[in-house]
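[1] with the input below, show me the fold.
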Amino acid sequence: MKHRKLGNNGPSVSAIGYGAMVLVHGMYGEVEDTLSVKTIQHVIDSGITMIDTADAYANGHNEELVGQAIKDRRDKVFLATKFGIVFDANETSTPVTTNWNVLPINGKPEYVRKAIDGSLNRLGVDYLDLWYAHFPDPSTPIEDTVSTMAEVVQAGKVKYLGLSNVTAEQLRRAHAVHPITAVQYEYSLWSRNAETDLLPTARELGVGFVPWAPLGSGFLTGTVKSVSEGDFRNFNPRYQGENLKANQDRFAPIKAMAEELNVTPAQLALAWLLHKDEHIVPIPGSRNPVHIDSNAMATEISLTPEQLKLLDTLAPRDLAAGKTLL
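    Next comes the predicted model:
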């Protein structure tokens, strides 16, 4: 497994990370806990070091699964989790509307201090390598959230700070309070909005970039024909109605290009991201060990400038039918 730095001054991590959200019950269908733990252990044994979770995934249960899986492998893991989406009905929150749901968000200092201890307990660790604010809280200045997160760093509970789903302006304001090591945002061949402001700003500030949904929630694997009842992708505008079929047609040339290069569509999509910036670390998720290994091999794919230009042409920013998740 190749490694790269997460930002100009950040830590070295595997060039491909792992998004554990895929192991949440009901996200992509049902999954059994024992299998989930074995899946995460396979991820680690394959050489992938960065494991990404969040306290809101399955109301904390995803963190518990990750904790079980890394219990005897902590030294091999760069552990990242997120806070801010409120999953306790007794907590106050501010609603944030996305293109697929409404999320209850809390970034107030008192909640920040409470959230870190909850995550550490569920994960069974005494520190985190990377801690993200999952969404900015509209009712709380980002400076207040980040300054409190910085207190947690000073207390030795967290090594590096990150932000998720923020604007370029919010990243600048936060970075002025405390160095931000990584920013996480939706980014892939079918969701390129990050290229407008956020990715250039991260590059300017020396902040690492972690694309979530780097395979379009599975679409860019080239294998999704439909989604079953109960699958969260039914709420994704790009999977709804006629959009899914339209996207299958529009992205068919990329699938054909992968076949010509003798790589999988997923590998091609990940390799494209890795070539976009040396500090980009995608976090694809999969329940299948074969797919996990295949995704990891994307780090071995070299694309020529001509091939990269062709991909940019085949998948322009507004190619996909339907809104992005954010």
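[2] okay, CA-based contacts and neighbour counts for the rest of this
    Noted.
[3] center of this protein, which residue is that?
    W212 (2.9 Å; C-alpha atoms, centre = their mean).
[4] residues contacting that one?
    By C-alpha atoms under 8 Å, 6 or more residues apart in numbering, the contact set of W212 is G19, Q184, Y185, E186, Y187, P282, I283, P284.
[5] how many neighbours does the closest residue to S14 other than its chain neighbours have?
    Excluding the flanking residues, the one nearest S14 by C-alpha to C-alpha, 6 or more residues apart in numbering is H3, at 4.2 Å. By the measure other C-alpha atoms under 10 Å, the count of residues near H3 is 16.
[6] let's compare: structure for the following, please.
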Amino acid sequence: MQTTKLGNTDVTISAIGLGGMPMSLSSRPPESQAIEVIHRALDLGVTLIDTADSYCKDESDKHHNERLITKALQQYKGDTSQVTVATKGGLMRPNGDWTRNGNPKHLRQTIQVSFEVLGGNKPIDVWQYHSPDPDYTIEEALIPAKEAVEVGKIRFVGVSNFSVEQIKQARDVVEIVSVQNQYNPWHRQPEFDGVLEYCEQEGLMFLPWSPLGGSRRVSRLEDIPAIAHLAKEKDVSVYAIVLAWLRAKSPCIVPIPGASKVASIEDSVRSLNVTLSASEIQQVDQAST
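    Presented below is the predicted three-dimensional model:
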């Protein structure tokens, strides 16, 4: 497994992660299948697992994905000491919808629950503020995370769906190691809004969420001639081409594709063997415009 560093830290992580979200939404697979996916990822050398308190069906199901990952790690027969679990807090799931909640009282509470659900015997590896809530300042929302770092409930802090200015505000409150924003061939805003460049300059890890473009686009990747041609030429899947494209964009990028089937995480790991030339990267760029 190829590896990289978690931002400016001395922690080593796999060059590709496992996104846990598909294993906990309303279309979730049976628990036994989800655990099999996590175990297969670990077998393949994946040491970064991305989750969130809101990866669940609704509020009554909160923290489902964190519980699932904890159970899978506990049942795994191999060594899990090098696994980094990155979770998030700050989104709510009323009736299955997605809403923001940056209330410091709520964030303090959900950090505590995540800490307990993820084992409660060591700090949360990475806790990320899921999305800035305009009703609260960045400082107000991140004070609970800073407090949790100080008392040993969180090791590292990250942010998600943040602009460069918001990242700077966050770093005035607490040390930040990662940024998780949407990034894929159809949503390339991080290339143009300065976030990707800022992460490179400051040594922050960039985790692209929805790396394959979401469920609607994933099902249509085969229909994009340039991507389909590259996949055929390199004897890999169209998904592997997109993940390779992402990794080629910046050394600070670690894709976290979701998976609910063993074949999916196996395919994602195979993407690490795909190298794209500058002209091939450009072909993907142009195919998605």
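[7] overlay them and tell me the TM-score.
    With the length set by TM-score structural alignment, normalised by the length of structure 2, the two chains reach a TM-score of 0.89; 279 aligned residues with a C-alpha RMSD of 2.2 Å.
[8] quick check, S26 of structure 2 in a strand?
    No: checked against DSSP: H, G, I helix; E, B strand; the rest coil, S26 of structure 2 lies outside a strand; its state is coil.
[9] how near is it to N65 of structure 2?
    Distance, S26 of structure 2 to N65 of structure 2, by C-alpha to C-alpha, to the nearest Å: 12 Å.
[10] more neighbours: those two, which one.
    N65 (26 against 12).
[11] run a quick neighbour tally on I142 of structure 1.
    Neighbours of I142 of structure 1 under the rule other C-alpha under 10 Å: 23.
[12] let me see the contact set for the corresponding residue of structure 2 for it.
    When structure 2 is aligned by TM-score structural alignment, the residue opposite I142 of structure 1 is I138. Shown in contact with I138 of structure 2 (C-alpha under 8 Å, 6+ apart): P132, Q166, Q169, A170.
[13] and with 6 Å instead?
    Residues in contact with I138 of structure 2 (C-alpha atoms under 6 Å, 6 or more residues apart in numbering): none are found.
[14] what does the one 10 residues further on give?
    Residues near A148 of structure 2 by C-alpha under 6 Å, 6+ apart: I154.
[15] from A34 of structure 2, how far off is the counterpart of D45 of structure 1 in structure 2?
    Alignment note (TM-score structural alignment): D45 of structure 1 maps to D43 of structure 2. With distances taken as C-alpha to C-alpha, D43 of structure 2 is found 14 Å from A34 of structure 2.
[16] which of the two has more neighbours?
    Between D43 of structure 2 and A34, counted using other C-alpha under 10 Å, the more crowded position is A34 (24 against 13).
[17] helix, strand or coil for the equivalent of that one over in structure 1?
    In structure 1, A34 of structure 2 lines up with S36, judged by TM-score structural alignment. Here S36 of structure 1 is recorded as helix under three-state DSSP.
[18] for S36 of structure 1, which non-adjacent residue is closest in space?
    Nearest to S36 of structure 1 is L23, by C-alpha to C-alpha, 6+ apart, at 6.1 Å.
[19] over to F115 of structure 2?
    If you skip the residues right next to it in sequence, F115 of structure 2 has I124 as its closest partner in space, 5.9 Å away by C-alpha to C-alpha, 6+ apart.
[20] one more: D137 of structure 1?
    Sequence neighbours aside, G107 is the residue nearest to D137 of structure 1 in space, at 5.1 Å (criterion: C-alpha to C-alpha, 6+ apart).
[21] alright, that wraps it up for me.
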